[in-house]
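Asks: sequence first, predicted coordinates after that:
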Amino acid sequence: MSRPFLKMNGLGNDFVVVEARSKPFAPSAEDVRAIADRERGVGCDQLVSIEPSARADAAVRFWNADGEEVGACGNASRCVGWLLMEASGRDEAVIETRAGLLKATRAGERRVSVDMGEPGLRWDQIPLAEEMDTKGIELQVGPIDAPHLHTPGCVSMGNPHVVFFVPDAEAAPVREVGPLIEHHPLFPEGVNVGFAQIKARDRIRLRVWERGAGLTRACGTGACAALVAAARRGLTDRKATLELDGGELVIEWREADGHVIMTGPAEVDFTGTLP
């Protein structure tokens, strides 16, 4: 059974998007890994399916490249929002995800804003294995008396994030430390690991080791988490431009309702048929 797909990306964070509103799509973890394989499959960071929804324009499911289904993916939500708006001709779309309903709106030519909802800031929302203040948790990397990295912030954006603040994001040990922290016992569901350099009150350079996908060119929920973690510590204002390897996102943590708004591009790369 062949099935058409769209290859899309948000700042180089790439997805295979499958239309499943008329025909159900239920890939096994093995299927997901085969599709995501960059040498033998289509190749992607995440697999995304668009499914019918009783309370939104569509429901969306996300799988990481390792085959695990996850609750949220910011860049993919932006891409799906753009597709739904193009199809309907409207300037907004509502997407149902495991993490809740997300609203996407047009923000210019191939630019989309997504309301990612309120961040989860309690230790049991992340979740952590034990109670801690998520503004700065007790976790360090390196020698006890002079750790290289310490006291990161934690935020849930429908998926778990830990954010280390570093003097130089380019020099941060993302590949070395990322996998260690991703599987640290403090994070029972694993965690996405951000390395954030504060450049100004409205600018953050961010690199992300993504749970189940590794070092990615951009992580939308990671950008949201980094801005929230920075603003909670007073390191930045509540709105900033996030510089990711693949480009820039504008993130705002609204004062009025506590929601996080992510704005950035959505691109279609090519279409094809899954084997």
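Replies: In hand now; what should we look at?

Asks: going by C-alpha atoms from here, please, whenever you check contacts or count neighbours.
Replies: OK.

Asks: quick one: residues contacting Thr241.
Replies: Neighbouring residues of Thr241 by CA atoms under 8 Å, 6 or more residues apart in numbering: 202-204, 248-251.

Asks: Glu176: neighbouring residues, count only.
Replies: 10 (other CA atoms under 10 Å).

Asks: hang on, I meant Ala230
Replies: Around Ala230 there are 23 residues (other CA under 10 Å).

Asks: for Val94, same thing?
Replies: Based on other CA under 10 Å, the number of other residues close to Val94 is 22.

Asks: again with the one 3 residues further on
Replies: By other CA under 10 Å, 21 other residues sit near Thr97.

Asks: check whether Val193 really touches Val162, as I assumed.
Replies: Yes - if you go by CA atoms under 8 Å, Val193 and Val162 touch, sitting 5.1 Å apart.

Asks: re earlier: now, the contacts of Thr241 that are in helices?
Replies: Residues of those located in helices (DSSP state H): none.

Asks: which of those has the largest number of neighbours?
Replies: Counting by other CA under 10 Å, top hit in these: Ile251 with 28 neighbours.

Asks: go ahead and confirm it touches Gly222.
Replies: No - using CA under 8 Å, Ile251 is not in contact with Gly222; the gap is 10.6 Å.

Asks: now do the helices in the stretch 51-200 of the chain.
Replies: Here the stretch 51-200 of the chain has its helices, by DSSP state H, counting those that start in this stretch, at 74-88, 174-182.

Asks: with distance to Arg61 as added columns, please give those helices in CSV.
Replies: As requested, the helices of the stretch 51-200 of the chain are arranged in CSV below (distance: least, CA to CA, whole Å):
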stretch, distance to Arg61
helix 74-88, 10
helix 174-182, 22
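
Asks: which of the ones you listed sits most buried?
Replies: For those, the largest average neighbour count (mean count of other CA atoms under 10 Å) is found in helix 74-88, namely a mean of 23.

Asks: quick one: contacts of it?
Replies: 8-11, 13-15, 48, 50, 57, 91-95, 103-106, 110-114, 116, 218-221, 262, 264-267.

Asks: second structure for comparison follows:
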Amino acid sequence: MAQLRKVHGSENRFFLLDQTTLDQPLNDGELSALAQQVTNPKTGILDGADGVLVVNSSSHDNVLAQMRVINADGSEASMCGNGLRTVSRYLAEKNHTNQFKVETMTADLQVSRQNDLAPEVPAFSVEISPVRFKPADFPFTNLGNDALIDQPVPAFVPGLNFTAIAVPNPHLISFVDEETMNGEALGELGSRLNGVNDYFPDGVNVSFAQILGKNQLFVRTYERGVGFTNACGTGMSATSLAFAMTHPNLGQFDRTITVYNPGGMVKTQVHQSDNRYWIDLIGNATQTHLIDVDEAELHGVNVTSETASIQQTEEEAAYLKFVDQLPKVSTIAVKK
């Protein structure tokens, strides 16, 4: 038997698959098909998810394991901050260690266990890097040849300024008021820039952020390959950096920034040294279900309530209790 885990960071939900425990790892085609099947609330289990986190062995020196991120549409993301926290917890418990590196598509990232956010709400800190601004790193076109930092782009949404940051996932960020945050513009822009468009040929994650006060934000993201998510770890990280760069009187480098999202809250710290930027993302790593399934069903892309045995943990209740104690900063509902 194989085992999947249902996990989440700020209600950004995933199935976690450790391929090192399988007799035969899934190939790329099988992973893509499995992600599309199991994350779909109609064809999968447990109301679906935003993607599948895949743990593999790593050949890199001083690295504990490799993480791959397969989106709900079967595409692969270069990184996922919320997902990395949950993978880090899994690896920490499996290997009895609290500080190590994890290989991702573009970098080996430092992770570490943190103090629990609340009883039964374990937390991890993960490094978000590398940070890039050049158009070729997204890529983006028809927006000039320089970095896009706090600039108006009327073709996107008139009256809003935008910043483009790759961490390394590509992100387009705008700071907006409450009315805009709760309106239709984010969904319309996210959908448009992740279809055939003249600006981001590979698509882009789009985040709107509302400044709540000094070192405080609310962030909502339309995620490439997924759509609206309860939270996007790299999105909140990139937005925190944009906050410190474009609103230095409110967002500070090397200080803790509290970032609320539709699924809860995380903490970030943004850093700069010798023209290098990086972000520490700190938040929950919650495990809600253990799912036992025959390995043949994974290869056959057939993980359903009929083929799997599912055991629920008590951690979601603890997480929701934690969220209930947070300030109510948005009327946007959590996606169940």
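Replies: Looks like it arrived, so ask away. All of these numbers come straight from a predicted model, not from anything done at the bench.

Asks: ok, which of the helices of the stretch 51-200 of structure 1 comes nearest Asp237 of structure 1?
Replies: helix 74-88 (21.0 Å; CA to CA).

Asks: and which of the contacts of Thr241 of structure 1 is nearest Ala172 of structure 1?
Replies: Distances from Ala172 of structure 1 to the contacts of Thr241 of structure 1, taken by CA to CA, are shortest for Ile204, at 14.1 Å.

Asks: what residues are up against the closest one?
Replies: Neighbours of Ile204 of structure 1 in contact, by CA under 8 Å, 6+ apart: 196-198, 227, 240-243.

Asks: ok, Ile198 of structure 1 next?
Replies: Ile198 of structure 1 neighbours (CA under 8 Å, 6+ apart): 165-167, 204-205, 235-236.

Asks: let's see that with 6 Å instead.
Replies: Ile204 (CA atoms under 6 Å, 6 or more residues apart in numbering).

Asks: give the aligned equivalent of it in structure 2.
Replies: By TM-score structural alignment, Ile198 of structure 1 lines up with Ile211 in structure 2.

Asks: what's the answer for Gly74 of structure 1, then?
Replies: With TM-score structural alignment as the criterion, Gly74 of structure 1 pairs with Gly81.

Asks: what comes up buried for stretch 198-215 of structure 2?
Replies: Within stretch 198-215 of structure 2, the residues scored as buried using 16 or more other CA atoms under 10 Å are 199-200, 203-212, 215.

Asks: end-to-end on stretch 46-57 of structure 1?
Replies: 21 Å (CA to CA, to the nearest Å).

Asks: flag every buried residue along it.
Replies: Those buried within stretch 46-57 of structure 1 under the rule 16+ other CA under 10 Å are 46-52, 57.

Asks: okay if I get those residues as TSV plus distance to Val155 of structure 1?
Replies: Shown next, in TSV, are these (distance: CA to CA, whole Å):
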residue	distance to Val155 of structure 1
Gln46	21
Leu47	24
Val48	23
Ser49	26
Ile50	26
Glu51	28
Pro52	30
Asp57	28
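
Asks: and those, which is closest to Gly212 of structure 1?
Replies: Among these, and counting by CA to CA, the member closest to Gly212 of structure 1 is Gln46, at 9.4 Å.

Asks: can you find the partner of that closest one in structure 2?
Replies: Per TM-score structural alignment, Gln46 of structure 1 is aligned with Gly51.

Asks: which residues are in contact with that match?
Replies: 14, 70-72.

Asks: number of residues surrounding the aligned partner of Gln110 of structure 2 in structure 1?
Replies: Here Gln110 of structure 2 is matched to Lys103 in structure 1, going by TM-score structural alignment. Look at Lys103 of structure 1: counted by other CA under 10 Å, it has 20 neighbours.

Asks: look up the closest residue to Lys103 of structure 1, ignoring the ones flanking it.
Replies: Val94 (4.5 Å; CA to CA, 6 or more residues apart in numbering).

Asks: tell me the residue in structure 2 aligned with that neighbour.
Replies: By TM-score structural alignment, Val94 of structure 1 lines up with Lys101.

Asks: now swap in Glu255 of structure 1 and tell me
Replies: Using TM-score structural alignment, Glu255 of structure 1 sits opposite Gln272 in structure 2.

Asks: how about the residue lying closest to Val114 of structure 1 once chain neighbours are set aside, what does it touch?
Replies: Distances taken as CA to CA, 6+ apart place Ala104 nearest to Val114 of structure 1, at 4.3 Å, with adjacent residues excluded. Neighbouring residues of Ala104 of structure 1 by CA under 6 Å, 6+ apart: 81, 92-93, 113-114.

Asks: check those and tell me the two furthest apart.
Replies: Farthest pair in these, by CA to CA: Ala93 and Ser113, 10.5 Å.

Asks: right, and Ala285 of structure 2 touches Gly9 too?
Replies: Yes - the pair Ala285 of structure 2 / Gly9 is scored as a contact, 5.3 Å apart, by CA atoms under 6 Å.

Asks: good, we can wrap up now.
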